[in-house]
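Student: Got a predicted structure here, sequence first:
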Amino acid sequence: MSAPPKSLGAPITSKRQLIEYIEAGNKPREAWRIGTEHEKFVFDLKTLRPVSYEAANGIGPLLNGLKRFGWEPIDENGNTIALTMDGCSITLEPGGQFELSGAPLENIHQTCAEVGTHLRQVKEVGAELGIGLLGMGFQPKWSRDDTPWMPKGRYKIMRDYMPKKGKLGLDMMQRTCTVQTNLDFSSEADMVKKLRVSMALQPVATALFADSPFTEGKPNGFMSYRSHIWTDTDPDRCGTLTWVFDEGMGFERWVDYMLDVPMYFVYRDGKYIDASGQSFRDFMQGKLPALPGETPTSSDWLDHLTTAFPEVRLKRFLEMRGADGGPWERLCALPALWVGLLYDDQSLDAAWDLVKNWTSEDHVSLRRDVPRLALKTPFQGRTMRELALDVLKISRAGLQRRAALDKVGSDESGFLNVIQEIAESGICPAEEKLARYHGKWKESVDPVFTEYAY
C-alpha cells in the first residue's frame, strides 16, 4: 500500500487531465524499467505469532532498526509507517505484512541484487529482535483476531468499508502476501496489447506461484487461497476485466472505469478523510459529501488509482498482481516471466497469438478454477501445466533475445528456472507443502515457519 502523498499536486478540472495523467507514462523502449514489489509475513521466532507495531520486537522497532542502513522515515501521527531510499520504499500492509517496493531497474540481475540487499538488512535487524520472515500467499496459522492492525489512517477507513462489499476483504487486508511486477509501455497501443496479454495470462502466474493452501492451521481446499480471496473482496474494484479485450480499449476507457470505482478516502492536512462509497465524478463537480465544494488534485487521482484491485492494474505503468508471495528464490522469477513476455516484440506477438481468440468465458473460467486447481486446471482440452510450459518457452526466448547480461555473461533467462521446474513437475508450491503437512509434518503447519522462512 502507498505511503501518504508529499503534495496535493495540480488541480483537476477536466476528464482530459485524468487521461493525460496516465498517458504521461508512455516511455521510449530505452527508458523501460522493471519494478518489483514483494510482501512477507513477520513473526515472533519463539511463538510464531504475528507481531504488533508497538511490541518491543514489533514492526515499529523493525522499521527503526533499518534506518541504520540509510533509510529515511515517513511518519504519520507520530508513527514511522514507511521508509524510502534511492527510489525504493518499504511500506506496511494492514496486518503488518512487510513490503519492499523496489526502484525502477534496467534488468532482473539488478532486481535480484536489490532483493538480496533488502533481505540481508531485514534479517540482520530481525535477528536482533527475535523475529522472522515468511513468504507465502496467505498466513497459514493465525486468525484475523490474532493479527494486529497497523497504525495507518487509510486502513481504518478500508477496514470499516470492506465488510459492506464482500466476505473476505478483511482477510485480503490482514492475511495475504503477494509478489508483483511493474512494467512500462511506449504508447496507448502498446499499453493495450500488454494489458490484454498480461490480463489473460495472470492465471498462469497464479498457478505457478500458488502457495496458500492453509487457513488457521488446516488445509483450506485451495492452492492459492489468496487469489480466491480477491473474488469475494469487492466486486466494484476486483477481478479479471474482460472488457479490456473489447474494441475501443485505451487510456480513456480505463479512466471511465476508475471514475466508476467508488472512492475510499481523501488525504488532507495529514489526515485521511472517509469518502468510502462516494464518487470521483461528484468530486470533480465539487459535490463530494466528504469535502463539499472542493475539487480533486492530481494527488487525489493517483490515490484513487491505487484503490482498484484487478488482476492487472494500470497507472503510469502496468502492475502484474496475480502471484502469491513466496520464498526468496521465487521473487526474481516473477519479473523475469513478465519481462520475457512483454519487453520483447517477438514474444509479445507470440503471447498475443496464444490468447487472442479466448472468449470471455475462457477468462472467467480460468479466474474461477485456477485458485483451487492451479496447474491441474483443465483448459481447452489441455491443462494449465501445458499452457504454463508454452508461456515459459515464449518468455525464456524473449529474455534470451534481450541479452541483458550479468558480470559473468549470463542472461536473465536463468531466473525462470525455479518456476520452470514447477511447471515441468506439475506440482505447485502449495501441493508441496500439503504433501509435507500430510506426511512428515504430521498435520501441523508450524514447520512452515522454519523450513520456508527467509
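Tutor: Perfect, I can see it now. Numbering: from 1, shown residues only.
Student: going forward, measure contacts between C-alpha atoms and count neighbours the same way
Tutor: OK.
Student: What residue in this protein is the furthest from its centre?
Tutor: Most distant from the centre of the chain: residue 293, at 34.9 Å, with distances by CA atoms, centre = their mean.
Student: Identify the residues contacting it.
Tutor: 286, 287 (CA atoms under 8 Å, 6 or more residues apart in numbering).
Student: again, but for residue 260
Tutor: Residue 260 sits next to 279, 280, 281 when contact means CA under 8 Å, 6+ apart.
Student: Tell me how many other residues crowd the first one.
Tutor: For residue 279, the tally of surrounding residues (other CA atoms under 10 Å) stands at 19.
Student: what does the second one give?
Tutor: Here the number of neighbours of residue 280 (other CA under 10 Å) works out to 24.
Student: Please tell me how far it sits from residue 325.
Tutor: 32 Å (CA to CA, to the nearest Å).
Student: Strands of the stretch 201-350 of the chain, start to end?
Tutor: 214-215, 218-219, 238-239, 265-268, 271-274, 309-310, 312-314, 318-324 (DSSP state E, counting those that start in this stretch).
Student: Remind me what the helix or strand where residue 36 lies packs against, helices and strands.
Tutor: Using DSSP states H and E, residue 36 sits within strand 34-44. Secondary-structure packing of strand 34-44 (3 or more CA pairs under 8 Å, 6 or more residues apart in numbering; DSSP states H and E): strand 98-101, helix 108-129, strand 131-134, strand 178-183, helix 333-342.
Student: Next up, a structure to set beside the first:
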Amino acid sequence: MARDVSDSTPVCSKADLINWIAEGEKPSSDWRVGTEHEKVPFYQADFSPVPYEGENGIRSLLEQLAKTKPWEEITEFGKIIGLFDETGGDAVSLEPGGQFELSGAPLANIHQTKAELDKHLADTKKIGEKLGIRFLTLGTSPKWSRAETPVMPKGRYKIMTNYMPKVGQHGLDMMYRTATVQANLDYSSEQDMVKKMRVSIALQPIATALFANSPFMDGKPNGYLSMRSEIWKDTDNNRAGMTPFVFEEGFGYERYVDWVLDVPMYFIKRGDTYHDVAGQSFKDLLAGNLPGHADEKATMSDWANHVSTVFPEVRLKRYIEMRGADVGSPEFILALPALWIGLLYDSDVLDAAWDLVKDWTADERQQLRDDVPSIALKAKIGSRSVQDIAKDVLDLAGRGLARRGIKNADGQDESHYLNPLRTIAESGKTSAELLLERYNGVWNGNLDNAFKEYVF
C-alpha cells in the first residue's frame, strides 16, 4: 500500500485531477524505474507470525532498521508504521498483515535496483536475525488462517477491513495474506501513456504466469499456481481488474480520472485521523457536500490517496504501476522491472509488443486473466499458449534491454536479469509447480519446509 500523500492544495475542478496525472510526464532521458516488494515475516523458532508489538515484534524491527541510514520515521498516533528517505526517495512500510514492504526509489537502471535491494535485504536480515525473524519468498502466506494473522495499527487498514467483506469474498485475504512485487515506470506524453497502458494490461497475465509463486494457503495446496492473482478476481471489482475501457477509442487522462471518480472512497485523512467514508463518492467531496463532512473540501492529498486505493492490474498515477506478479526470490524481484523496462522503454520494442497484442479482444484478455491463476503457462489465447507468448515477450524485452546497453562492473547489460524468467518459459514449469513437486515429494506434505527453504 502506498505511503499517504500530504498536500493541502485545494482541488477546484476535474481539470486539476487530470493535470495532476499529466504532470507525471517526463522526457525519455529522465525515465526511471521504481521497484516495490512485500515479504511475509515469521519467527524462525516455530514458524509463527510476527505481531506488531512485543520485544521481538514488527515495531522493534522498524525501530532498529531506522538506525541503518537517515530514515525519517512515519508514525501514526505515536506508533512507527514506516520509514522514508527524503533524499533517496525509498520507503519501508507495513501491509495489513505485517508484510514488510520496500518501496524502492526511482532509479536509472536495474543495476542500481539490485544495489538498493541488496542493501535493504542485508540490513533487514541482520536485524531480523537478532530478533529471530525471517521472511518468506512466497506470494501468499502459506500456513496461517486470517484469524492467526496479525493486524498492523494503521487507520486506513481498519476502515478497509470493515469495508472489504461488503464488496467481495477475498478482500481480507488480499490485505492480510498476499505478497507482490511491482514495477513503476514513466511515460513522456498522453499518447505514450496510452500505448504503454494497453500493452502492459494485455501482457499482465503473461507476467502473472511467469511469476506464479503462491500455491499454498491454510497449510496445504490451494488449487492454484497464483492464488494471489485468483484472490484479486473477487476482492472489489469496482476498483480492480483488466480495465477494458483503456482500449476504447479516445482513452486518455480524462477517461482514467472519470473511472477513478466513479470508484467509491475508503477514507479522508485529516491530520493523523482517518475518517471512514467507505462507499461514498469523491464527486461529493469535490462538490463540498460529502455526507457527514459537508465542511470538508477536496485537496490534492485526498485525490492522491484515493488514486492509491484503486487496484487494477495496471494502475496509472504520475507513473504506471505493474501489479500482476507474485513476489519471489531476489532474482525474481529484479526480473520484474527488467521485463517491463525492456518492453516499454524502447519505442521499437513497444511497437512490436503492441503488434503482438493489438488483435486480442476484451473477452480474450479477460479469459486469459481468469485462466492464468490456475494453469499459468498452459493457458491459451486463441491458438497460442501463454508459454509460447512468454518466449516472444522475453525475446522482445531482452532486445529492449540490450539496446539500452547499460552495463554493470562485470560488463553485463540488464538483459541478464531476465534469466530466471527465460528458464521458466523454456521449461514450462513455474516456481509454483516446482514448489508443489517438493511438497508432494521430498517434503512429504510437510509445509514447514517452506519456512526453511523459501526465505530471503
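Tutor: Now that the structure is in, tell me what you want to look at. None of these values were measured; they are calculated from a predicted model.
Student: quick one on the thing from earlier: so of the strands of the stretch 201-350 of structure 1, which one's packed in deepest?
Tutor: strand 318-324 (a mean of 25; mean count of other CA atoms under 10 Å).
Student: what's the average distance of it to structure 2?
Tutor: Here strand 318-324 of structure 1, set against structure 2 after superposition, deviates by a mean of 0.1 Å using mean CA distance after the TM-score superposition for structure 1.
Student: residues in structure 2 matched by that strand, start to end?
Tutor: Using TM-score structural alignment, the residues of structure 2 aligned to strand 318-324 of structure 1 are 320-326.
Student: do the same with stretch 162-182 of structure 1
Tutor: So stretch 162-182 of structure 1 is aligned with residues 164-184, judged by TM-score structural alignment.
Student: so how far is that stretch from its chain's centroid?
Tutor: On the basis of CA atoms, centre = their mean, to the nearest Å, stretch 164-184 of structure 2 sits 10 Å off its chain's mean C-alpha point.
Student: now swap in stretch 365-381 of structure 1 and tell me
Tutor: Worked out by CA atoms, centre = their mean, stretch 365-381 of structure 1 lies 21 Å from the chain centre.
Student: On the three-state scheme, the aligned partner of residue 145 of structure 1 in structure 2 is what?
Tutor: The equivalent of residue 145 of structure 1 in structure 2 is residue 147 (alignment by TM-score structural alignment). Applying DSSP: H, G, I helix; E, B strand; the rest coil to residue 147 of structure 2 yields a three-state assignment of coil.
Student: how close does residue 147 of structure 2 sit to residue 176 of structure 2?
Tutor: Using CA to CA, residue 147 of structure 2 is found at 10 Å from residue 176 of structure 2.
Student: Those two: which has the busier surroundings?
Tutor: Set residue 147 of structure 2 next to residue 176 and count neighbours by other CA under 10 Å: residue 176 wins out with 25 against 8.
Student: quick one: residue 393 of structure 2 is in a helix?
Tutor: Yes. If the criterion is three-state DSSP, then residue 393 of structure 2 is within a helix.
Student: buried stuff in stretch 444-454 of structure 1?
Tutor: In terms of neighbour count (16 or more other CA atoms under 10 Å), stretch 444-454 of structure 1 has its buried residues at 445, 448, 449, 453, 454.
Student: Stretch 190-200 of structure 2 too?
Tutor: So stretch 190-200 of structure 2, judged by 16+ other CA under 10 Å, has buried residues 190, 193, 194, 195, 196, 197, 198, 199, 200.
Student: Which helix or which strand is home to the last one?
Tutor: Following DSSP H and E, one finds residue 200 of structure 2 within helix 190-210.
Student: Can you name every helix or strand that that helix contacts?
Tutor: Packing partners of helix 190-210 of structure 2 (3+ CA pairs under 8 Å, 6+ apart): strand 314-316, strand 320-326, helix 347-357, helix 362-375, helix 386-404, helix 419-427.
Student: of all the ones you listed, which lies closest to residue 132 of structure 2?
Tutor: strand 320-326 (25.0 Å; CA to CA).
Student: can you pull the contacts of residue 251 of structure 2?
Tutor: 194, 245.
Student: check contacts around the aligned residue in structure 1 for residue 443 of structure 2.
Tutor: Aligning on TM-score structural alignment places residue 443 of structure 2 opposite residue 441 in structure 1. Residue 441 of structure 1 is in contact with residue 447, counting by CA under 8 Å, 6+ apart.
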